[in-house]
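*Asks:* structure here, sequence nowhere to be found:
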């Protein structure tokens, strides 16, 4: 399987595959445009994941969100950020 095929499969599995959360929420998290109560959390995961703390997770749980939901949105935000950075790097590198 080619790397581009693997990336497409990853994107499809994370953003469009079955899950507890709606695909539209995962796609929004991947793009960085998630609605409340996810907005700040998704921004933190995408921009400074090393700063995400147990308190951030506890706040989401206090809002009534479950661990599976938090996991799926976290993965979607992280994969979205990674793919955006990869795309930017490939544009800078130019055609191979």
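*Replies:* Yes, it's here. Fair warning: this is a prediction, and the values are worked out from it, not measured in the lab.

*Asks:* going forward, measure contacts and count neighbours with C-alpha atoms only.
*Replies:* Will do.

*Asks:* show me what the strand or helix carrying residue 71 is packed against.
*Replies:* Element membership for residue 71, per DSSP states H and E: helix 67-93. Counting contacts by 3 or more CA pairs under 8 Å, 6 or more residues apart in numbering; DSSP states H and E, helix 67-93 is packed against helix 3-16, helix 23-31, helix 39-48, helix 54-62.

*Asks:* quick one: distance of that helix to the chain centre.
*Replies:* Centroid separation for helix 67-93 versus its chain: 5 Å, with CA atoms, centre = their mean, to the nearest Å.

*Asks:* circling back to that earlier point, most tightly packed of the helices and strands packed on helix 67-93?
*Replies:* helix 23-31 (a mean of 21; mean count of other CA atoms under 10 Å).

*Asks:* and the angle from it to helix 39-48?
*Replies:* Helix 23-31 runs at 40 degrees relative to helix 39-48, counting by axes from the mean of the first three to the mean of the last three CA atoms, to 10 degrees.

*Asks:* adding another structure so you can compare the two:
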């Protein structure tokens, strides 16, 4: 058995059975107490959603997106930017 964590608050789901809720579409695991705080964004790429929310001047974590999702999307955006910059440098100054 593997420990299961809530994808909204990040804390452990306790118990052997019926620990919480799981989305049928995206398989996200959450506490019953977190259900009302979770944004319904199944089928939406989190990175694209967070980027769109930031472009509107809003904070993604205030809208129900977990801190882990925001951090992962930010890291992916930084990696993509770094790769783009590295590719541009290699095209301008071939090694």
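*Replies:* It's in. Since we're looking at a predicted model, the values are computed, not measured.

*Asks:* quick TM-score on the pair, please.
*Replies:* The TM-score (TM-score structural alignment, normalised by the length of structure 2) is 0.44; 52 aligned residues with a CA RMSD of 2.9 Å.

*Asks:* before we move on, the earlier item: to residue 81 of structure 1, which of the helices and strands packed on helix 67-93 of structure 1 lies closest?
*Replies:* For these, proximity to residue 81 of structure 1 was assessed by CA to CA; helix 39-48 is nearest, at 5.4 Å.

*Asks:* want to throw the helices and strands packed on helix 67-93 of structure 1 into JSON lines with distance to residue 83 of structure 1?
*Replies:* Formatted as JSON lines, those follow (distance: least, CA to CA, whole Å):
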{"stretch": "helix 3-16", "distance to residue 83 of structure 1": "8"}
{"stretch": "helix 23-31", "distance to residue 83 of structure 1": "9"}
{"stretch": "helix 39-48", "distance to residue 83 of structure 1": "11"}
{"stretch": "helix 54-62", "distance to residue 83 of structure 1": "24"}
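
*Asks:* residue 78 of structure 1: which of the ones you listed is closest?
*Replies:* Closest to residue 78 of structure 1 of those, according to CA to CA: helix 39-48, at 5.7 Å.

*Asks:* report the central residue of structure 1.
*Replies:* Computing the C-alpha centroid of structure 1 and ranking residues by CA atoms, centre = their mean puts residue 77 first, at 1.5 Å.

*Asks:* next up, the contacts around that one.
*Replies:* 26, 29-32, 42, 45-46 (CA atoms under 8 Å, 6 or more residues apart in numbering).

*Asks:* ok, it to residue 12 of structure 1 distance?
*Replies:* 14 Å (CA to CA, to the nearest Å).

*Asks:* show me what the top helix by length along structure 2 is packed up against.
*Replies:* What stands out as the longest helix in structure 2, according to DSSP state H, is helix 67-92. With contacts defined as 3+ CA pairs under 8 Å, 6+ apart, helix 67-92 of structure 2 has these neighbours: helix 46-55.
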